[in-house]
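1. Below are the sequence and a predicted model for it; my questions follow.
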Amino acid sequence: MNTTPTLRRSLAALVVAGAASTLLVASPAQAGSEVRRSGSCSASADWKMKAKIRDGRIELESEVDSNKNGQVWRWRIKHNGSLSASGRSTTKAPSGSFSVTRKMVNLSGTDRFVFRAVHKPSGQVCRGTLSF
C-alpha cells in the first residue's frame, strides 16, 4: 500500500488518540482491587472505609474510631444515593472503635458509597465517601 507522509501521520494520530481514549474509560472493579479512604470526624474521632470485590459483590467495610469504649453511634450507608443499610453500633475495647461490613450489589459503572455515623450525646458526626 502506497501512502503519503500526511496520511501516515493522520493514521498514527488516530491510533494514538484511540488508545488514549481507551485508557480514560472507567472499567468495572476487578477482583483483587481495593479502594481505601479515611478522614476526620467533626471532633476527635476518625473514619475509614474500604471496598473490594468478594464473591462477585462489593464488600464495604466502614469504621469509626473514637478511642472511647461504650459509645453508641447511629450509622447509615448510602449506595448511589439510596439507603442500603442502617443501624446502631457500640465502640469496644481495646481501640474504642466499631466497624460495619456489608456486601453490596456491584452496579454497572462507578458505585458511590456514603457512610455517616452520629454520636448523639456529643453531637459528633463522621461522614465518608468512597467511589469504587
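-> Done, it's in. Numbers count the residues shown, from 1 in each chain.
2. Every contact and neighbour count from this point should use C-alpha atoms.
-> Will do.
3. what's the nearest residue to Val64 if we skip its chain neighbours?
-> Among residues not flanking Val64 along the chain, Trp47 sits closest, at 4.5 Å (C-alpha to C-alpha, 6 or more residues apart in numbering).
4. Put this next to the previous one:
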Amino acid sequence: MKLLRKSKALGTPVANLIILVVVVMLSAVVTTFAISVTGNQAQKESLYLTKCNVWYKNSTYSLVSLVIVNNGPTDVILSKITIKGQDCPWNSTETYMLYNKTKNIVMANMPYVENVTNKGDEANKIKIG
C-alpha cells in the first residue's frame, strides 16, 4: 500500500485540459467530415455558352444562335431565356425559339438561314453538326 501512495497522479487542471483538447479535436473531425459529405453530395449545375451569333436583318427580323453546353452532373431545364431584359417566348405566332439537342460536335460557325419558320418542313432543316 505504501507504493501506491508515493506515486504522483496528474492534477485535476491537467486532466481537465486533456479532456477539453480531446473534445475540441473530436468536434473538429466531425465538422470536417460533415462538410465534406454535404459538399460532395450536392449536385452542381454548370452551363457553358459558346458560339453566339446575332444576325440583324431589319427592325422586325433578327436571328440569334448559340450553343449551350451542360458540363454539370445534372440535367438542366431551360424555362426562360431573357435578352436585354426582354423575354423570348418559346413558341408564339410571331416569335419563336427553335432548339436541338445533340451529342455530335457542333460546326465552328453556325450558318445564317434567311427565313426560318417553325413548320418543321424539309426546307427549314438546318445542319448544326
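-> Yep, that arrived. Quick caveat, the model's predicted, so the values are computed rather than measured.
5. Please state their TM-score.
-> Aligned and superposed, the two chains score 0.33 in TM-score terms (TM-score structural alignment, normalised by the length of structure 2); 71 aligned residues with a C-alpha RMSD of 4.7 Å.
6. Would you tell me which helix is longest in structure 2?
-> For structure 2, the longest helix by residue count, based on DSSP state H, is helix 12-41.
7. Which neighbouring elements make contact with that helix?
-> Using 3 or more C-alpha pairs under 8 Å, 6 or more residues apart in numbering; DSSP states H and E, no helix or strand is in contact with helix 12-41 of structure 2.
8. Using just helix, strand and coil, how would you label Val16 of structure 1?
-> When classified by DSSP: H, G, I helix; E, B strand; the rest coil, Val16 of structure 1 comes out as helix.
9. ok, now Ala12 of structure 1?
-> For Ala12 of structure 1, the assignment made with three-state DSSP gives helix.
10. For burial, what's the neighbour tally of it?
-> 12 (other C-alpha atoms under 10 Å).
11. and the gap between it and Gly18 of structure 1?
-> Distance, Ala12 of structure 1 to Gly18 of structure 1, by C-alpha to C-alpha, to the nearest Å: 10 Å.
12. Look up which helix or strand the residue nearest to Val64 of structure 1 falls in, please.
-> Of the helices and strands defined by DSSP states H and E, Trp47 of structure 1 is found in strand 46-54.
13. Toward the C-terminus from that strand, list the very next helix or strand.
-> For strand 46-54 of structure 1, the following helix or strand on the C-terminal side (DSSP H and E) is strand 57-65.
14. What residues of that next one count as buried?
-> 58-65 (16 or more other C-alpha atoms under 10 Å).
15. Same list, those, but as a markdown table with distance to Val100 of structure 1 please.
-> Shown next, in a markdown table, are the buried residues of strand 57-65 of structure 1 (distance: C-alpha to C-alpha, whole Å):
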| residue | distance to Val100 of structure 1 |
| --- | --- |
| Ile58 | 14 |
| Glu59 | 10 |
| Leu60 | 8 |
| Glu61 | 6 |
| Ser62 | 5 |
| Glu63 | 6 |
| Val64 | 9 |
| Asp65 | 12 |
